[in-house]
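> can you look at this prediction? I've put the sequence above it.
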Amino acid sequence: MVTRKSAPTWSDVKAALEDFDRADLLGLLEDLYAARKDNKTFLHARFGLGGDALKPYKAIIDRWLWPDVFSNQSYSVANARKPIADYQKDVGDAEGLAELMVFYCRHAVGFSSEIGVADKDYFDALLHMFEQALTTVMTLPEAKREHFISELGDIRATGRNLGWGVGSGFNDAWSLIGQKFGD
């Protein structure tokens, strides 16, 4: 047996799969599906299976942006952003991505309003996500934008009360996106 000095690449995997027939590939996919919850989530989202392919992604965002403070859970911006990045990489559907981004913003603003957060990095991440959400929404066909624009408008209105420059940041992003897209 020859040992490799470098890490295997996709080319190596592809070469190993050359002799697989359909049954072998289905068996491999079945094994991957059974091995990890993330694999199931990926395959369900990629193929649009189940009632709500975004539900597992939203559950992760919810956990990390609206933790159970009575159980000493903490919030984590990085952990809340990860499912959005995963969805973008795994599926890339702009409408689903917009929904996850708006969900993130709604939860961050809701948790901050209800519990009170005093964390500049948390609010910087919220402002960045709000800008990304607006930009993503504006790339959707016009008929699909209205619902998201309305939700982002509600988030913007609620965010005015948070302090830490959130209200003015939301207003600046709203104005910038309006100028960029002519709305």
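Good, I have the coordinates.
> going forward, measure contacts between C-alpha atoms and count neighbours the same way
Will do.
> against residue 126, how distant is residue 178?
Separation of residue 178 from residue 126 (C-alpha to C-alpha, to the nearest Å): 19 Å.
> show me which of the two is the more surrounded one.
Counted by other C-alpha atoms under 10 Å, residue 178 and residue 126 do not tie: residue 126 has more neighbours, with 24 against 14.
> name the helix or strand for the more buried one, please.
Assigned by DSSP states H and E, residue 126 belongs to helix 120-139.
> can you give me how far the helix or strand just after that helix is from the chain middle?
Counting by DSSP H and E, the next helix or strand C-terminal to helix 120-139 is helix 142-159. In terms of C-alpha atoms, centre = their mean, to the nearest Å, the centre of helix 142-159 is found 17 Å from the chain centre.
> put this beside the first:
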Amino acid sequence: MKKDSELKWSDLKKSLQKSDKKELLNVIQELYKYSEDNRRYLLVRFIDKKEINKVMEEYREIVVNEFFPKKGYGELRYFVAENAIKEYSEASGDFVGKMELMLTYVENGVKYTNEYGDIDEEFYDKIYDMLDQFCALLKTPEGKSFYPYFRERLLKIRDDSDEIAWGFGDAIDILITKIENFFEEVQKDS
């Protein structure tokens, strides 16, 4: 038998193709039971699209929890929050849901620094980078139609970050002003 490191998807795929439906369902059930991450992924991937908002709220909770858990202080494990956004997006294909989670990350980052004071450079970089990615998505053909939906929240982020030091407030202001100008130009052109 090959070592685990030598096994490839093609090897597994051959075995899975030989399995019957019941056997595959049993494997999926075991994966579902194995971890909370697996459960969320499978639910997002296969749940009826009418139920997707309920699952997205679970992912939003993961993001918010890194900043403001129900008890104690946020751990600021960026990778946990960022992975939740990535996992939700890849499993669901829900474009606006991904944007919703990204903006939730930024809103909670701004709220966190206003609540607890100056953080560190990595913190500000992570929050800014997520907002920058969000704005890039807004500029895409698929994202443009969602600008009116997110506009007020963007303006609130700009207002709430106004007094934040280390150039963060200024950087946020510039980024949101650029997106405002972009959409003013789009409106003029249409």
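Received the coordinates, thanks. Treat the numbers as computed from the prediction; the structure is a model and nothing was measured.
> list the TM-score for the superposed pair.
Laid over one another, the chains give 0.85 as their TM-score (TM-score structural alignment, normalised by the length of the first structure), with 181 aligned residues with a C-alpha RMSD of 2.4 Å.
> other SSEs contacting the helix holding residue 126 of the first structure?
Packing partners of helix 120-139 of the first structure (3 or more C-alpha pairs under 8 Å, 6 or more residues apart in numbering; DSSP states H and E): helix 94-115, helix 142-159, helix 166-181.
> between these, which one is closest to residue 26 of the first structure.
Set against residue 26 of the first structure and scored by C-alpha to C-alpha, these come closest in helix 94-115, at 27.3 Å.
> mean shift of that closest one relative to the second structure?
By mean C-alpha distance after the TM-score superposition for the first structure, the fitted helix 94-115 of the first structure averages 0.8 Å away from its aligned residues in the second structure.
> same question for stretch 146-155 of the first structure.
Looks like 1.3 Å for stretch 146-155 of the first structure (mean C-alpha distance after the TM-score superposition for the first structure).
> just the buried residues of that stretch, please?
Buried residues in stretch 146-155 of the first structure, defined by neighbour count with 16 or more other C-alpha atoms under 10 Å: 148-149, 151-152, 155.
> give the aligned range of it in the second structure.
Aligning stretch 146-155 of the first structure against the second structure (TM-score structural alignment) gives residues 148-157.
> which among the buried residues of stretch 146-155 of the first structure gets closest to residue 116 of the first structure?
Out of those, the member with the shortest distance to residue 116 of the first structure (by C-alpha to C-alpha) is residue 155, at 15.8 Å.
> number of nearby residues for residue 36 of the first structure?
Residues near residue 36 of the first structure, counting by other C-alpha under 10 Å: 10.
> from residue 43 of the first structure, how far out is it?
Residue 36 of the first structure is 11 Å from residue 43 of the first structure, by C-alpha to C-alpha.
> please name the residues that touch the nearest residue to residue 147 of the second structure once chain neighbours are set aside.
Once flanking residues are discounted, residue 147 of the second structure sits nearest to residue 138: 6.4 Å by C-alpha to C-alpha, 6 or more residues apart in numbering. Residues near residue 138 of the second structure by C-alpha atoms under 8 Å, 6 or more residues apart in numbering: 144, 146-147.
> could you turn the buried ones of those residues into a ChimeraX selection?
Buried residues within the contacts of residue 138 of the second structure, by 16+ other C-alpha under 10 Å, are selected in ChimeraX with:
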select :147
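> which of the contacts of residue 138 of the second structure lies closest to residue 31 of the second structure?
residue 146 (35.2 Å).
> could you list every residue that touches the closest one?
96, 138.
> that one and residue 63 of the second structure, how far apart?
For residue 146 of the second structure relative to residue 63 of the second structure (C-alpha to C-alpha), the value is 21 Å.
> so which of the helices and strands packed on helix 120-139 of the first structure is nearest residue 78 of the first structure?
helix 94-115 (11.8 Å).
> tell me which strands and helices that closest one is in contact with?
So helix 94-115 of the first structure, by 3+ C-alpha pairs under 8 Å, 6+ apart, packs with helix 55-65, helix 77-90, helix 120-139, helix 142-159.
> just the buried residues of the first one, please?
By 16+ other C-alpha under 10 Å, the buried positions in helix 55-65 of the first structure come out as 56-58, 60-65.
> again with the longest one
Neighbour counts over helix 120-139 of the first structure (16+ other C-alpha under 10 Å) mark 122-127, 129-138 as buried.
> swap in stretch 27-37 of the second structure?
residue 32.
> neighbouring contacts of it?
38-39, 42.
> quick one, what contacts the residue positioned nearest the centre of the second structure?
The second structure has residue 85 as the residue nearest its centroid, 2.4 Å off, counting by C-alpha atoms, centre = their mean. By C-alpha under 8 Å, 6+ apart, the contact list for residue 85 of the second structure reads 59, 63, 98, 101-102.
> tell me the two of the residues you listed that are most distant?
Within those, two members stand farthest from each other by C-alpha to C-alpha: 63 and 98, at 11.8 Å.
> end to end on stretch 85-104 of the first structure, go ahead and measure it.
OK, stretch 85-104 of the first structure end separation, C-alpha to C-alpha: 12 Å.
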